[in-house]
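In: What follows is a predicted structure for the sequence shown.
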Amino acid sequence: MMPEISRFYGIIIRLRYNDHPPPHIHVRYGGQDATIDIATGRVQGEMSKHALQLVWTWLDLHRDAIEENWELARRQEPLKSIPPLD
C-alpha cells in the first residue's frame, strides 16, 4: 500500500508502508516516476528538472514531517497529510 501524503502542481507524493531503507518518497509527475532520498535528495528514476526543483523545495520545507511519516509507515500506522507547495 502506498498512500498519498501530498499533491501539488500535478506532482503526487507517496510513501509505501514498511518500505526498505534509506528513507525515501515516491514521486509521480506526468507519467514519470522517481524515488527521492529524504535526507540527501538523491533521485532514482525519471523526473523533469522543473518537477524535481519543486519537490526538493517542498522536501526542504517539510523534511521533519516527512521523516515522521516515514517512521509511521515503518510501524504500519496511519500517515499524516503534508501541506502542498504553494
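Out: It's in. Being a predicted model, the structure only gives us computed values, none of them experimental.
In: Every contact and neighbour count from this point should use C-alpha atoms.
Out: OK.
In: so where does the residue positioned nearest the centre of the chain fall, helix or strand?
Out: In the chain, the C-alpha closest to the average C-alpha coordinate belongs to Ile25, at a distance of 3.2 Å (Cα atoms, centre = their mean). Per DSSP states H and E: Ile25 is located in strand 24-29.
In: For this protein, just list every one of the strands.
Out: For the chain, strands defined by DSSP state E occupy the ranges 4-8, 11-14, 24-29, 32-37, 43-45.
In: One more to weigh against that first structure:
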Amino acid sequence: MTICLNDHLPPHLHAFLSGQEAKHSIITGEVLSGALPRAKGKDIRAWLDANREQVSYVWREIRAGRYNGGMIE
C-alpha cells in the first residue's frame, strides 16, 4: 500500500495487486475507486483498522511537507 507524495484529498492510500489498483479512504476504509479481489479488500480494511492512527499521521505529515519517507509495517 502506498500514500503518494503530493496526493490530493480526501485522505486515502493506494493498494496494488497484479496490475490492479484500488484507492481506500484512510478515515473509513471504503473503496473510493478501482477494485481488488474481495478477500484482498477485506485484508486492507483490517490492516487499516489496526493502523489507522499511524497512517493518518503519515498522511498529515506528507501534506505538511514534513515526512522523510519510509514504510509503515
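Out: Yes, it's here. These figures come from a predicted structure and were not determined experimentally.
In: follow-up on the earlier one: angle of the strand holding Ile25 of structure 1 against strand 32-37?
Out: Angle, strand 24-29 of structure 1 to strand 32-37, by axes from the mean of the first three to the mean of the last three Cα atoms, to 10 degrees: 160 degrees.
In: Pick the most deeply packed of the strands of structure 1.
Out: Of all these, strand 24-29 has the most neighbours on average by mean count of other Cα atoms under 10 Å, namely a mean of 21.
In: Quick check: which of the strands of structure 1 is nearest to Arg74 of structure 1?
Out: Nearest to Arg74 of structure 1, of all the strands of structure 1, is strand 24-29, at 11.7 Å by Cα to Cα.
In: which part of structure 2 lines up with the closest one?
Out: The alignment of strand 24-29 of structure 1 onto structure 2 (TM-score structural alignment) spans residues 12-17.
In: which residues touch the matching stretch?
Out: Where contact means Cα atoms under 8 Å, 6 or more residues apart in numbering, the residues beyond stretch 12-17 of structure 2 that reach it are 1-4, 21-27, 36.
In: Run the chain-centre distance for it.
Out: When C-alpha coordinates are averaged (Cα atoms, centre = their mean, to the nearest Å), stretch 12-17 of structure 2 and its chain have centres 6 Å apart.
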